[in-house]
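Asks: The following block contains a protein sequence and its predicted model.
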Amino acid sequence: MKILLLITPSEDIVEKFRLSLKDEYIVLTAYSFEQGSDLIRPDQINLIAIDITISESDKIKSWFARHRNIQDIMWLGIVSSDISEEELGKYSSIFHEIICTPISRNRLKIAIKNIQERLDILSENKHLKLLSIAYTEKERDTESVIRLSPGPLEKAVPLFRTFTASLDLDKLIDLFLDAVTDVVGVSRISFLLYNKEDDVYRVKASRGIHPDISSRIYLTPDSGMILWLSTRGRILRRDKVEGDVVSKGILIRAFREMEVLQSVVGIPIMYEGKLLCILNLDRKITSEPYSSMELEKLFILSNYFGKAIQDIYKYNIICNQKEYTQKILERMGTGVITVNEKEEIIIFNPKAEEILKEKAADIKGRPVEVLPEPITRLIRETIRDKKAYNKHEVISEEDNLYVEVDTYGLYDISGLLIGGVILLEDISAREELSREKKKGENLQLLNELVGRMAHELRNPLVAVRTFTQLMKDRYSDPEFQDFFFSTVTGEVEKLNSLIEKLIAFAHPIEYKFDIVDLGEVLDNSLESILRAVKTSNIQLIKNYTPGIFKIRADNKQIYKAFSYILQNSFNAMQSGGTLTMNVESVLKDATIKISVKDTGRGIPPEDFKKVFDPFYTTPEKGIGLGLPLSQKIIEEHGGKVSVSSVFNHGTTLTILLPIAAQTEEEV
């Protein structure tokens, strides 16, 4: 990352620079020219931006003159929008680029881009000069001139391309060291790379150093060489020492470590302010010293190389994450399918293959239509309608599909839908178990039905058989004839009623709907029950009047339904009690509410959930087909039946039916 020095007293300008350039530059700030002078480091700073409103024009030019000769630094001027053309012309001759306040992010990026293009051109020019100019070194007997051949230039250019094209770290390092060795003509070279696991810098590759030596060399973060290069970020030279710096402890340690590495130059390769690796160079084969131009170019080249290494690290992290995710998907017990915004299948894991009996190779990249229709419909609703499903069961006998489905959309950082995910849980085993359980329950119910039916049929048949056996001896007895006729007829009616209930309960009922008077239906049902009931100590309370409420119903079937309900209430009050019948309208639901309340013994708590069970029996009513059949008829009329009961205090049955029409005011 490059470094930009911004000299301005404006916090607003500082904030604009930092937000606009946070991905490209480290922005150092100075609020005066004096602070700016202290922060200028020619070998670190790439760009200096100056706010000319900070001082008078003459003072700016004077300060600028002192620092203008610094090489490889570009200058950006920040001027007021109302500056005169004359003044603007003067500053244009000083700065490489001018930007006016107020500063916008877009204009700032354009100005920086223009400056960067100039820097790149200067860098290329400098690179060409490094590889083509003649070096003049110390003369021994006579002045000698040594020139670099054009060969190194041809090797350096493809090297730059390699940095962005290769993702093989070992191969990349070998190419880099070979290129540097050829271009510079160095006798020994080594490359130290930071090992995060061991927290040390180890020799990753070398040339001219015996493998037994290089394999044993490593530097810890607190070693002299690492400390100096990390804090300074500059090239460390052992062949060119000025002043008494050698006496400094860290530098002495660093030089000793360089002796072990057989190097005279250590070039730090930084990334985001951290020391990533070190390029170590021994003396040239020709024994010539390194020129500043050579080392500068190597420093730039090495840091490009450091960025390439970091890119490889990031690429490897992505690959590892992808592989890790792929292994998770492969081992998941849930089927996973992902689709993009075009509804094309992207991921189809092995469990999805197993559940849907399709191969990923045949499915991936194809539209969702290739999946079973129920799955396709859920995916489309997730993508098109942004609808999510949770624990949604999909059962298709045709596709032999028994799955539990979860779906959700995938969104990018801006909230835009980019696809969807569907999770499939195989519930075929659960469904098979449920079917087996239901089959067993049905068999148990059948056995129970047969047993109870045998009991219900036996009682009337015993009476009929007894009287037929006596008929031969007492046929001429008039009293016997009357008793025989009434008893046998009654028992046969019981058998017929039971069989009718069974047929109605087991088979679909054919309805003939018409508009009927609910009050008349209730009166007729009550009258039929009163004719058959044996007890007379039951008090009736009727809170309704015929002719008020009309319902759309099959008169015969709805009559049966209320007859069964009333019969149930009378059976519960064989010792007497009060039967209350209420009818009222519920306007908000457009329904009629009918309640039938008795004061019988009530329903025991343990039997409350069984009242609509066709096989629920009591001593009073025998096999319990009446209430279940009533419930069936009423529900097929668009109504509902509910029950409430307090044990030993009575039971209330509540029926709701849709209103067809009203002829008088509501009561």
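Replies: On my side now, so go ahead. Numbers count the residues shown, from 1 in each chain.
Asks: Every contact and neighbour count from this point should use C-alpha atoms.
Replies: Fine.
Asks: Give me the neighbour count for residue 91.
Replies: A count of neighbours around residue 91, defined by other CA atoms under 10 Å, yields 20.
Asks: Just list what whatever helix or strand it lives in packs against, helices and strands only.
Replies: Using DSSP states H and E, residue 91 falls within helix 85-92. The helices and strands touching helix 85-92, judged by 3 or more CA pairs under 8 Å, 6 or more residues apart in numbering; DSSP states H and E, number zero.
Asks: What are the contacting residues of that helix?
Replies: Residues from elsewhere that reach helix 85-92 (CA atoms under 8 Å, 6 or more residues apart in numbering): 77, 98.
Asks: Repeat that for stretch 352-367.
Replies: Residues from elsewhere that reach stretch 352-367 (CA under 8 Å, 6+ apart): 334-337, 343-350, 370-371, 401, 424, 426.
Asks: Write the PyMOL selection for whichever of those residues are buried.
Replies: Selecting only the buried entries of the contacts of stretch 352-367 in PyMOL, with 16 or more other CA atoms under 10 Å as the criterion:
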select buried, resi 334+335+336+337+343+344+345+346+347+348+349+350+371+401+424+426
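Asks: circling back: pull the distance from the helix holding residue 91 to the chain's centre.
Replies: With CA atoms, centre = their mean, to the nearest Å as the basis, helix 85-92 stands 57 Å off its chain's centre.
Asks: A further structure is provided below for comparison with the first:
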Amino acid sequence: MKALLLITDSPQQRTQFQNLPDETCTLFTAASHDEAMEFLHFTKIDIVVAAFDGRLAPAIPSFEQAKSFHPHCITIFVVPPVPEGVVSDEGEQPGCDFTLRRPYSREELIRTLDQAIEKQRMVEEIASLRHQNTTPPPSAAALQVSNDLSLARIGQILRDFTKAFSTNFDMQSTLDQFLDALSTFLRPSRMSILVRHPHQRIFEIKASRGLVEKVAEQIRLREDEGLARWLMTEARILHRNEAEQAVQGSAGVNVARDMQVLKSAISIPLMASGKLVGILNLGERITGGAYTEDELDIVFSLASQVAVGIQDIELYHAMQTQKIFTEKILRYMSNGLITIDTQEKIRMCNHRAAEIFSMTWAEVLNEDLRSLPSPLGDMLYETLHDGINYHKEEVMVTDKRLPLEVNTYQILDEQLKLVGGAMVFQDMSSYKQLQEERRRANQLDFLNKVAGRMAHEIKNPLVSIRTFIDLMDEHYEEADFRQQFSTVVRQDIHTINVLTDKLVGFAGQIAYHFEHGCVNSILGAIERVLCAETQESSVDFVDTYVPIQSNGGEDKPITLECCEGLPKVQFDAEQLHKALMYIIVFLTQVSESQESIRIVSYQDASLQGDVCISLTGSQVKVEPEEMERLFDPFASEHNTLVDVGPCVSQKIIEEHGGQLEVDYKKNRDLVFVMSLPPAE
């Protein structure tokens, strides 16, 4: 990766260069010429950029010094904006390779840098080829072979090396101890260790000796080019003279340049599991001598062990990070969580679970499964041993009267072997309380509606009664008046009585007296009542029901079809009688046809074998879109309290353990189907 030195006193210019992509180059910044000299002295710079607000003088010595220290570097001058009234100031620009006029866009900056990088690469390749033609290749004698490695010296390096692995997974201390051991063993002038970034494809210096700190902090090597790529491919020790003389092409130039930036004479790969974990760089010896093969062989072996240690430390810290992340999730999650192992010991209990149980997690951890409140322990035991998984199971904790929603499941390892069980549960107290408050609010709203509708429904018959009472003194002697008065008042009082009876059945608690019997007996009784009443009078047929009468005033008989051999069901004869009559009355009122209401009893062919009663009315006035509101007496403002009949019937049938369903046919037939389970 190319090294770029930006010399500027403008925070805006510094920000623009810092926002460049990381893979473009390694960025060093200096605010003055003196600060720039520190970088030029201690590291190899490929590109120098000078950007000053309206001042040309500081750029000239910076460019001259850069060329003297690094002849192959490329210079770029950022030209200030042209002042008003000035046509051009190109004559005042310093000698440089590229210029960039302010203001400039991000695309223009990247394009100029790409051109500078390409030119610098070509200059280095040409210089490398010329150097190869004039310099003989290195001889094998350049590496000294020494036999002066005494046991005492080897023992000392091993003792120093073991200190690096007693730092309790501290990466920085491990690398520092390793460099200290090498410093004692080899006495190099400079050393550095680069480690691969955990999230980016770059290597950065984690520990160094003899390098300027602010220079070392900025050095980055890309893993897919230069020194890192060569070491990853070859997996062996690289000497700088080998990189400068024996390696051909632009790739070789990049390798040599990276070693020059790091001030490295020897680069050693830190390999673990076939991967390049880091790079160890050794500068020249302080004595000026060469490293021996034995010394480098020992260092390579130690470096491989350090690479394994680096991997283990990174894995440890990754696990610690994941552990902390998981613990925070468990701490702040709204549900309780408990896990057990195959020995039925509690291995995890988060804070919410302990809070629900009014205990601390330390009191629960490592305790036996039986320490959990009933029935939670039994449920978790069944999940662990019998594989019974509970999903959103509502239970009541016995000793605390606490409602919980529980989920359980088995825990399996990668080989699908059972290693434990887990339970996730939620305190439903607030939810139950909210439901109760909502139920009470609905009841209050319902009572308000009932009171208003009741007053309206009762007012109509009372008006007729009051009218006749006002006229009684004047017309009492008239026989026709007395007969009409008796009929109207009796009918209006009957209407009030029916409304009251329906409302009591709909809003109140019904006391049932169940018995076992056949529904055909109820249907027969209804048929007898209807036939007797319609023959005697069209006014009413039973005290609790309104007259079955069409809009035209003609009575509507029923057609009854009873299936023989039906199983017995459990019912309250009086209430079931009411439920059927309410449906018959409703069908009579909404039917426009002169056809009779058809009632059929039969047994359902399903596995449950429910006993069913269907009631069918023809040519009804109910529209299909009104079907969903049929069992809601207050869904429409045009409904009257007489319409609560189907609602009361539905309530009675459901409290018998059955269902009441309605179906609208294409021929405008309306079919109610009552289903009751057979008695055990």
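Replies: Structure received. No experiment lies behind these values; they were computed from the predicted model shown.
Asks: And the one residue sitting closest to the centre of the second structure, how close does it get to residue 352 of the second structure?
Replies: Closest residue to the average C-alpha location of the second structure: residue 329 at 12.2 Å, with CA atoms, centre = their mean. Residue 329 of the second structure sits 11 Å away from residue 352 of the second structure, going by CA to CA, to the nearest Å.
Asks: next one: residue 172 of the second structure
Replies: Relative to residue 352 of the second structure, and taking CA to CA, residue 172 of the second structure is found at 38 Å.
Asks: now swap in residue 113 of the second structure and tell me
Replies: Taking CA to CA as the measure, residue 113 of the second structure falls 57 Å from residue 352 of the second structure.
Asks: So which residues of the stretch 1-150 of the first structure form strands?
Replies: Assigned by DSSP state E, counting those that start in this stretch, the strands in the stretch 1-150 of the first structure fall at 2-7, 25-30, 47-51, 74-79, 97-100, 134-136, 145-147.
Asks: between those strands, which gets nearest to residue 654 of the first structure?
Replies: With CA to CA, the closest approach to residue 654 of the first structure among the strands of the stretch 1-150 of the first structure belongs to strand 25-30: 78.3 Å.
Asks: That closest one vs strand 2-7, what angle?
Replies: Interaxial angle, strand 25-30 of the first structure versus strand 2-7 (axes from the mean of the first three to the mean of the last three CA atoms, to 10 degrees): 30 degrees.
Asks: Give the aligned range of strand 25-30 of the first structure in the second structure.
Replies: Per TM-score structural alignment, strand 25-30 of the first structure has no counterpart in the second structure.
Asks: how about that strand: buried residues?
Replies: Those buried within strand 25-30 of the first structure under the rule 16+ other CA under 10 Å are 25, 26, 27, 28, 29, 30.
Asks: The second one: what's its closest spatial neighbour, skipping adjacent residues?
Replies: Think residue 26 of the first structure. Excluding the flanking residues, the one nearest residue 26 of the first structure by CA to CA, 6 or more residues apart in numbering is residue 3, at 4.7 Å.
Asks: same question, the first one
Replies: With CA to CA, 6+ apart as the criterion, residue 25 of the first structure has its nearest non-adjacent residue at 4.8 Å, and that residue is residue 2.
Asks: what ranges do the strands span in the stretch 351-500 of the first structure?
Replies: Going by DSSP E, counting those that start in this stretch, the stretch 351-500 of the first structure shows strands at 389-396, 401-411, 417-426.
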